[in-house]
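Student: next come a sequence and a model predicted from it.
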Amino acid sequence: MAETDVADQQQTDAHARAVRVIADDAQAIAVAHELARRIAAGASERDRERRLPREEIEWFSQSGLWGITVPKAYGGAGVSFVTLTEVIKIVSAADPSLGQLPQNHFGLVDVIVLTGTEEQKRYFFAEILAGKRFGNGFSEKGTKNVLDLRTTVRRDGDDYVIDGTKFYSTGALFAHYVPVLGLDEERKAWLAYIPKGTAGLEVIDDWSGFGQRTTASGTVTLEDVRVPASHVLPAQRVSDEPTLNGPVSQIIQAAIDAGIAKAAIADTLEFVRTRARPWVDSGVDKAGDDPLTLREIGRLHIQLHAAEALLERAARVLDEFSAKGATTEDDVARASVAVGEAKVLTTEIALLAGEKLFELAGTQSTLNEHNFDRHWRNARTHTLHDPVRWKYHLVGNYYLNGVKPARHAWN
């Protein structure tokens, strides 16, 4: 039996086991901590060896955490955005590749909430609560920008037919459905939720990024892929109409970076306490008493706590507007700006913490056995998802000129 067949069979066997359905926010947080303890042990080795987390992702989805945003009316916990970001932060601190895997999944659940028919909601929410995972086929290489898509979607009777090639397809290799974004002849966007194993759909493990190594964010190819109309949703609506889908997608990205920062700082503290030496001119016996080290440790924590505070503030803004049931253009603008502010600080502390670890822990910390460079590699790779320099522009343009951010998945 081929290696991929073995992996598929293992995935099938794993899903034959019961999947927990999380009841509320408190349980979601408790389960996230439980899962984080379990996945943290092998995170460095998985990164070093680029060993895909096939078993670990089963633990993750069987924990019930992939279903926590399913609305209560459909049997889910319908957790708050404050809870969702905390869950992602907790898991990402243990292993940010695993923390990133459900990012698109949660955004796609939101698309179903916003645009799905009642029948589609009942079907897909039941699938999610049974442990099914969404990957993604959104972005493409070699186009003018991230919104310039070449993948086509055309109606053919009761089906849609999809053709194209995607990249940065995080989670697609482990997914039960690969939602693919494409344009029809009128350049309107559609999302086709394509079941794994559909003829013409191929997921290729060719991700070679130096960070987030085990996200399998590689290529998806589609050749005359047919999917029933019941599995296709009008993606255009989440940006044409004022919805929170963009800020929701972005706040999860920010939570991943906050988790990376927490992990890097935790490793810094442990190494400085147990292994690092004080500088010869410091006049102290322990690295932990070095006054300049203490200054930098203080700086890291202040910036981390500031980032976490803005992250929670942004989540509360999303919760406030989500509770209204219908959002206005002003609501979406305020939410995008609040999330943008948080994303600036989570990006900066993730990168700073990954770099400061070596400065404060010393040369010994660069030894291959520690694999501490994974923190900076993960931060640098993940924060390239969208340029934080444009968040400064977005925030400044809003406050100075009253310009509302463009509505798309990157705002």
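Tutor: Arrived safely, thanks for sending.

Student: CA only for contacts and neighbour counts going forward, please
Tutor: Will do.

Student: give me the residues contacting stretch 43-53.
Tutor: 94, 95, 98, 212, 213, 214, 215, 216, 371, 374 (Cα atoms under 8 Å, 6 or more residues apart in numbering).

Student: here's the one I want to compare it with:
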Amino acid sequence: MLADIAGDYRLRLADGLTEPPLRGLKLVREQRLGAVRLAREHGGAGYTVPEFFDHLIALAAADPDLAHILRVHHALVEELQIRPRRPGSQRWIAVVAEGGLIGGANSEQSQKSIGGNNRDTRLVSTPDGLRLRGQKFCSTGAQFSDHLRITAQGDDGAPTAVVIPVDRAGVEHVDDWDGIGQRQTGSGTTIFHDVEVAAEEVFPLGATIGLDRSRGALMQLYLHAVAAGILRALAADAAALVRGRRRTYTFASVDQPTADPQLLQIVGEIDAVADTAQALVRSAAAELAPALDAARDTGIDPELEKRSSIAAARVKVALQEPALRAASRVFDVGGASAIQASALLDRHWRNLRTLFSHNPTVYKARVLGDVAVNGAELPESSFF
């Protein structure tokens, strides 16, 4: 199936990557790929955490847009299985088991600090029942999902969430995402115009990060796994570029590009970065596994949550610069033809830059340094 997804991506690439991965999404639903981390007793595949991240890297290598679209869904699959169970969890577990996708809308453009629990989107009580009012920015994958999990502020000021059908009256999906990368992820604005919400669709959030709410290491490491998949595809493209060259410069060291030691060195460097990225993600996944297992078995463990968040942050700090450099170096092995817009080789750098701009690396590096030097506590945020 990954071969089918990769084939569809190549077709979209040939057309300039102007269309979303609709074929891939159809395959994801048919093969119930959204249930790979759902426990077997709930009808899922029961992948271990390392198995899941290996799968994710391979999926991102085949189609980075598709892998990114599923990020919020997979995070919610974990949230649904945390003990103690949230009200309504079993209902949504059944949706996932049947192949349904639950996207999300969380980010907002406002004056409030990013990553906090204060939101402009409101879940309000009216004489006619609960209503959702607000606007979300960068709603990755939302328009391609079957249901949406939306974070909001309740009447009492406490953070809460709801899960509703994606096509409910009053839900507006605006195709206005204009990022430089990950362009076909459906990351546009979602507007909620007085949307009706049933009481059983309210999905309460825990109050304290790291205690009854996950720190979100899965969400962070997920992005790094997508980056690792992109680097795998980049390495393959770099090798193919050199193999496909039929001429070189008059002052090159050899006549055949495939025997040129300078070109081979660059391809080797890119290959090493790609392999290192996968190794880093796998190492952090091994750190994350006990935290996710504990959350399912006995509840969120603060110490395991902290370790997994630190591990995920280290991957980001270590990976960003080598990855972006590798994505730039690919042009040094392809000659002038590699910079043709139709080749779309710049997509690798643009996609990586877009992923790394989530939760800026400079802040994560500073926190890691504070932990190392001063034994500081981690930020109370699910964005770390």
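Tutor: Nice, I can see it. Everything numeric here is computed off the predicted structure, so don't read it as measured data.

Student: okay, helices next: where are they in structure 2?
Tutor: 2-14, 22-30, 49-62, 64-69, 71-80, 89-97, 217-244, 261-297, 302-329, 346-356, 361-374 (DSSP state H).

Student: got JSON lines for those helices, with mean neighbour count and distance to residue 121 of structure 2 too?
Tutor: Below are the helices of structure 2 laid out as JSON lines (neighbours: other Cα atoms under 10 Å; distance: least, Cα to Cα, whole Å):
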{"stretch": "helix 2-14", "mean neighbour count": "16", "distance to residue 121 of structure 2": "35"}
{"stretch": "helix 22-30", "mean neighbour count": "16", "distance to residue 121 of structure 2": "28"}
{"stretch": "helix 49-62", "mean neighbour count": "21", "distance to residue 121 of structure 2": "31"}
{"stretch": "helix 64-69", "mean neighbour count": "26", "distance to residue 121 of structure 2": "22"}
{"stretch": "helix 71-80", "mean neighbour count": "22", "distance to residue 121 of structure 2": "18"}
{"stretch": "helix 89-97", "mean neighbour count": "18", "distance to residue 121 of structure 2": "22"}
{"stretch": "helix 217-244", "mean neighbour count": "24", "distance to residue 121 of structure 2": "22"}
{"stretch": "helix 261-297", "mean neighbour count": "20", "distance to residue 121 of structure 2": "28"}
{"stretch": "helix 302-329", "mean neighbour count": "20", "distance to residue 121 of structure 2": "27"}
{"stretch": "helix 346-356", "mean neighbour count": "21", "distance to residue 121 of structure 2": "25"}
{"stretch": "helix 361-374", "mean neighbour count": "14", "distance to residue 121 of structure 2": "26"}
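
Student: residue 195 of structure 2: which of those is closest?
Tutor: For those, the distance to residue 195 of structure 2 is smallest for helix 89-97, at 19.6 Å, taking Cα to Cα.

Student: give me the stretch of structure 1 that the closest one matches.
Tutor: Aligned by TM-score structural alignment, helix 89-97 of structure 2 falls on residues 121-129 of structure 1.

Student: how about the nearest residue to the residue nearest in space to the middle of structure 1, chain neighbours excluded?
Tutor: The residue lying closest to the centre of structure 1 (Cα atoms, centre = their mean) is residue 103, at 3.0 Å. Computed as Cα to Cα, 6 or more residues apart in numbering, the closest residue to residue 103 of structure 1 that is not its neighbour in sequence is residue 252, at 6.2 Å.

Student: in the contacts of stretch 43-53 of structure 1, find the pair that's most separated.
Tutor: Every pair of those checked by Cα to Cα; the farthest is 216 and 371, at 19.9 Å.

Student: and the most far-flung residue of structure 2 relative to its centre, how far is that from residue 256 of structure 2?
Tutor: The C-alpha centroid of structure 2 is most remote from residue 250, which lies 44.8 Å away (Cα atoms, centre = their mean). Distance, residue 250 of structure 2 to residue 256 of structure 2, by Cα to Cα, to the nearest Å: 11 Å.

Student: neighbour count winner among residue 216 and residue 371 of structure 1?
Tutor: For residue 216 of structure 1 versus residue 371, the count of surrounding residues by other Cα atoms under 10 Å is larger for residue 216: 26 against 14.

Student: what residue in structure 2 is paired with that one?
Tutor: Looks like residue 216 of structure 1 aligns to residue 186 there (TM-score structural alignment).

Student: residue 409 of structure 1 contacts residue 249, correct?
Tutor: Yes. Between residue 409 of structure 1 and residue 249 a contact is recorded at 6.2 Å, counting by Cα atoms under 8 Å.

Student: disregarding flanking residues, what is the spatial nearest neighbour of residue 203 of structure 1?
Tutor: That would be residue 220: by Cα to Cα, 6+ apart, it lies 4.5 Å from residue 203 of structure 1.

Student: what's the local residue count around that neighbour?
Tutor: 25.

Student: same deal with the one 10 residues further on?
Tutor: The local packing of residue 230 of structure 1 (other Cα under 10 Å) involves 16 other residues.

Student: please apply the same query to the one 10 residues further on.
Tutor: Neighbours of residue 240 of structure 1 under the rule other Cα under 10 Å: 10.

Student: report the contact partners of it.
Tutor: Residue 240 of structure 1 neighbours (Cα under 8 Å, 6+ apart): residue 407.

Student: cool, and residue 280 of structure 2?
Tutor: Going by Cα under 8 Å, 6+ apart, residue 280 of structure 2 touches residue 315.

Student: how about it, what's its match in structure 1?
Tutor: Using TM-score structural alignment, residue 280 of structure 2 lines up with residue 310 in structure 1.

Student: please tell me how far residue 361 of structure 1 sits from residue 139 of structure 1.
Tutor: According to Cα to Cα, residue 361 of structure 1 and residue 139 of structure 1 sit 38 Å apart.

Student: same check, this time on residue 389 of structure 1
Tutor: 20 Å.

Student: quick one on the thing from earlier: list of residues touching the match of helix 89-97 of structure 2?
Tutor: 19, 21, 64, 66, 67, 70, 74, 75, 76, 112, 113.

Student: just give me the match in structure 2 for the fifth one.
Tutor: Think residue 67 of structure 1. Under TM-score structural alignment, residue 67 of structure 1 pairs with residue 35 in structure 2.

Student: tally of neighbours for its match?
Tutor: Residues near residue 35 of structure 2, counting by other Cα under 10 Å: 29.

Student: residue 238 of structure 1 now?
Tutor: Neighbour number of residue 238 of structure 1 under other Cα under 10 Å is 20.

Student: that one contacts residue 111, doesn't it?
Tutor: Yes. Residue 238 of structure 1 lies in contact with residue 111 (Cα under 8 Å); the separation is 7.0 Å.
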